[in-house]
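>>> Build me a model:
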Amino acid sequence: MNEPIRKSPRTRAIHAAALRRPALLAAALLALGAAASVALPGGRADAQIAVAGGAPGTAANAPQVPVATVGRDRFAQSESWDGTLQAVRQATIGAQAQGRIVKLHVQAGDGVKAGQVLAEIDAREANLAVSRDRAQLGESQATLAEARAAYERSRELHEKGFISKAALEQAAAALKVAEARQSQAQAGIGLSSVASEHTIVRAPWDGVVTAVPVQVGDLATPGRPLFELHAPDKLRAVAFLPNSRVAEAAGAPRAWVRLDAAGRTTQLESTQIVAIPSADPASGTTEVRVELPGGAGAGPDWVPGRHVRVAFDTAGAQQALVVPAASLLVRGELVGVYVATDSGFVLRAVRVGQRSGDSVEILSGLREGERIALDPVRAGLKGAMPAAR
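This is a model prediction of the structure:
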């Protein structure tokens, strides 16, 4: 006859709790930090629940997660401020001719090339002005030809003594008036031709249409905005700092611009920091610009108007406990890391400090020498184990 299995008081307490309320079993195991075999109601004693990674997997298919050892390193201190992204090259394209908008070729978000047609304005009035000026030019040319011929006749008659010098001077003055009127008519037709060309609105350079505040049928008047355009190849982050912090930020060796979007964080580094030499007397702040190296290449989320966080590295640096930013698991306001153990990974909450580049300062929750998962998503899978070093 087999002897009964002897259970420790700890195991008996877990077993009794499972019999009363099976749903509390997982929570109890998480608190104890172990896995146990428990005989559940129905006579089965083969149910097993594991913590820190779910049900144990086999050695063959268990996810192998790379780990890193927590250590101390020189960590540059930084101050961060709220900012916004701004296009270095942007423009508001206004109407230069008056008339109804008859066609829009682009909408907000469209990419355009230099010289591409953006809109067309009713050109009938402008075309009539061109026809009128051409008629005036023809009239002035005929008047000039008549005045020139009259002057030649007067000069010949004056040489023969048939007319006085005053009559010759009068003919010369009439010729000059005719020449001036022809020049005026030529300028008029040039002006009307340019005005006719302004009924076709074109893009001044390659860019992206940001806004189109008009519709087909609206009246375009000189100066009315029709399109807003920006070049996506060059962006900058703009932050307004208190006047007392501007000098330190402007003298920082580098700055970091961090953008949180779509559940992920991207960051760009820059060494081009410019403080505008003018302060706002109402808010007591100064505009500081951080030029970004190729905003378009940073991803589709880097567009003008997005809110970012701008951090300026100060001159000093100190030893701090740091981990790679990719190892952090962020869920709302909670931040944690998966710590490697002999049986898998354990999720542990940590308190983070400042961020510099790809490193994050750890204020509490970890000790030097512990190993953490570099891929927190895979570390949370069932049976995940630290990869062999």
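
>>> Going by C-alpha atoms from here, please, whenever you check contacts or count neighbours.
OK.

>>> What about Gly344, how many residues nearby?
23 (other C-alpha atoms under 10 Å).

>>> Give the burial count for the closest residue to Val238 other than its chain neighbours, as a bare number.
Nearest non-adjacent residue to Val238, counting by C-alpha to C-alpha, 6 or more residues apart in numbering: Arg289, 4.7 Å away. Number of residues near Arg289 (other C-alpha under 10 Å) recorded here: 22.

>>> correct me, but Arg289 touches Thr271?
No - between Arg289 and Thr271 there is no contact under C-alpha atoms under 8 Å: 10.9 Å.

>>> quick one, strands of the stretch 1-150 of the chain?
36-38, 47-49, 64-65, 67-69, 71-87, 90-94, 99-104, 111-112, 117-121 (DSSP state E, counting those that start in this stretch).

>>> looking at these, which is closest to Gln318?
strand 71-87 (5.2 Å; C-alpha to C-alpha).

>>> Now the closest one: buried residues?
By 16 or more other C-alpha atoms under 10 Å, the buried positions in strand 71-87 come out as 71-72, 75-78, 80, 82-87.

>>> Figure out how far the helix or strand that contains Leu175 is from the centre of its chain.
In the assignment (DSSP states H and E), Leu175 maps to helix 165-197. Distance of helix 165-197 from the chain centroid (C-alpha atoms, centre = their mean, to the nearest Å) equals 55 Å.

>>> what's it packed up against?
If contacts are counted by 3 or more C-alpha pairs under 8 Å, 6 or more residues apart in numbering; DSSP states H and E, helix 165-197 sits against helix 124-159.

>>> to compare against the first, here's another:
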Amino acid sequence: MASSIFKPSRVLSVLIVLAAAGWIASGALSQSEGEETDDQAIRESEVEAPVLVQKVAVSTIIPETHQRQFTLSCTTEADQQSVAVARGAGVITDLNVKRGSNVRAGDVIATLSDEGRDAAVKQAEALLEQRRAEYEANKALIDSGNTPRNQLPALEAAVAAAEATLASAEAESDRSLIRSPINGVVDDVPVQVGQAIQPGAVIAEVIDPDPMLAVGFVSERERGFLQLGQTASVRFINGSNQEAEVTFVGLSADTATRTYPVEAHMDNADARIADGVTCEMTVSTQPIEAAPVPRSALVFSDDGVLGIRAAADDDRAHFMPVSIVDDGRELVWVDGIDSATQVIVVGQDFVKDGDRIEAVSTVAEADTDIATEPEL
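Below is the predicted model of the structure:
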């Protein structure tokens, strides 16, 4: 019985089974040890991984008092300009002015032919004299009781009618004299002596050059910064400048351009500034607190908000929203920076909120080191 149990074939089978079990156990153990080794290597790599640091250039931006200025295209326009027109028909017999003549309001510019006006005045004067004589004679009879008193109103009415006739004749006679409507300079005389004209015909154009207006248009946003009495500087094409004062800001916008008219008065006693000249008007607004930031430093957040990126005390970048209050050629004046701030001026496009940064104070030092990829 014992010999049958320990047959060579059975012993060999048992040994094979044990060897297989040992081989399987050794493989599982080695796999577990390998996984533990891999996990430890990953943890060690995470601990030893270098922190990404972006080198950027910063500039110290300090808010200060800023007087906002904006410039608008404009043209000059005389504050007063008018035309002298004929009030009656006739032929020009005398022309007292020419282009460039200085005139005062009421000065006779031209004279028309009589056309019977003087005769009508003399006839009206004679009639008035007759009516007054009749009135005096009949009034004496009325006062003495020889004529009924009820005739007195008719006599007074006759005198009044004669006076009205004379006044009308004199007014008609005065229409032969064409006078300047305003003080100024004669800019155009479109007629000549001997020319027959009708009522309403233009005899001369008169422009008063003092004061001269600078007329321009501003947008809806800029209109809110304008006030009457503000100082303006008007620059002309020849490079000269003239001080002006804002005297009018329109209340109604142009339907096509949605802009508002603006007028500024300029002293022009010597008539140096002509009418219709192209110019630029720069208006200065009330001073405000704003920070000057390089235009290139402006960025947009992921939400589309305009702002800048600044270097925080913990050597990390953070986003600050700002609003533009004045737009210059090189600098943009913004609101939203209340104190001295290290604004990133180079490399701001390569960092985000919370990124580690190494800040240098000047652009010159950073230009050679700032790259498009973060440094290790």
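
>>> Report the TM-score for the pair.
Scored by TM-score structural alignment, normalised by the length of structure 2, the superposition of the two chains gives a TM-score of 0.53; 232 aligned residues with a C-alpha RMSD of 3.3 Å.

>>> hang on, the earlier thing: mind putting the buried residues of strand 71-87 of structure 1 into JSON lines with distance to Leu363 of structure 1?
As requested, the buried residues of strand 71-87 of structure 1 are arranged in JSON lines below (distance: C-alpha to C-alpha, whole Å):
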{"residue": "Gly71", "distance to Leu363 of structure 1": "13"}
{"residue": "Arg72", "distance to Leu363 of structure 1": "12"}
{"residue": "Phe75", "distance to Leu363 of structure 1": "12"}
{"residue": "Ala76", "distance to Leu363 of structure 1": "15"}
{"residue": "Gln77", "distance to Leu363 of structure 1": "14"}
{"residue": "Ser78", "distance to Leu363 of structure 1": "15"}
{"residue": "Ser80", "distance to Leu363 of structure 1": "18"}
{"residue": "Asp82", "distance to Leu363 of structure 1": "23"}
{"residue": "Gly83", "distance to Leu363 of structure 1": "26"}
{"residue": "Thr84", "distance to Leu363 of structure 1": "29"}
{"residue": "Leu85", "distance to Leu363 of structure 1": "30"}
{"residue": "Gln86", "distance to Leu363 of structure 1": "34"}
{"residue": "Ala87", "distance to Leu363 of structure 1": "37"}
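
>>> tell me the centre residue of structure 2?
For structure 2, the residue nearest the mean C-alpha position is Val218 (2.9 Å; C-alpha atoms, centre = their mean).

>>> Return the residue of structure 2 aligned against Ala91 of structure 1.
Ala91 of structure 1 maps onto Ser82 in structure 2, with residues paired by TM-score structural alignment.

>>> you'd agree that match is up against Ile182?
Yes - the pair Ser82 of structure 2 / Ile182 is scored as a contact, 7.2 Å apart, by C-alpha under 8 Å.

>>> Between those two, point out the one with more neighbours.
Using other C-alpha under 10 Å, the more surrounded residue of Ser82 of structure 2 and Ile182 is Ile182, with 19 against 16.

>>> gap between the more buried one and Pro209 of structure 2?
Per C-alpha to C-alpha, to the nearest Å, Ile182 of structure 2 is found 11 Å from Pro209 of structure 2.

>>> And for Asp327 of structure 2?
35 Å.

>>> higher neighbour count, these two?
More neighbours surround Pro209 than the other of Asp327 of structure 2 and Pro209, with 25 against 15 (other C-alpha under 10 Å).

>>> Return the residues in contact with the residue nearest to Val238 of structure 1.
236-239, 273-276 (C-alpha atoms under 8 Å, 6 or more residues apart in numbering).

>>> what's the closest non-adjacent residue to Arg117 of structure 2?
Ser173 (4.9 Å).

>>> and if you look at Gly344 of structure 1?
Met385 (4.8 Å).

>>> Near the one you found, how many other residues are there?
27.

>>> for Glu134 of structure 2, same thing?
15.

>>> which residues touch the aligned residue in structure 2 for Thr199 of structure 1?
Taking TM-score structural alignment for the superposition, Thr199 of structure 1 sits opposite Ser176 in structure 2. If you count contacts by C-alpha under 8 Å, 6+ apart, Ser176 of structure 2 has them with 86-88, 90, 111-114.

>>> from the residues you listed, which is closest to Asn268 of structure 2?
Ala86 (29.7 Å).
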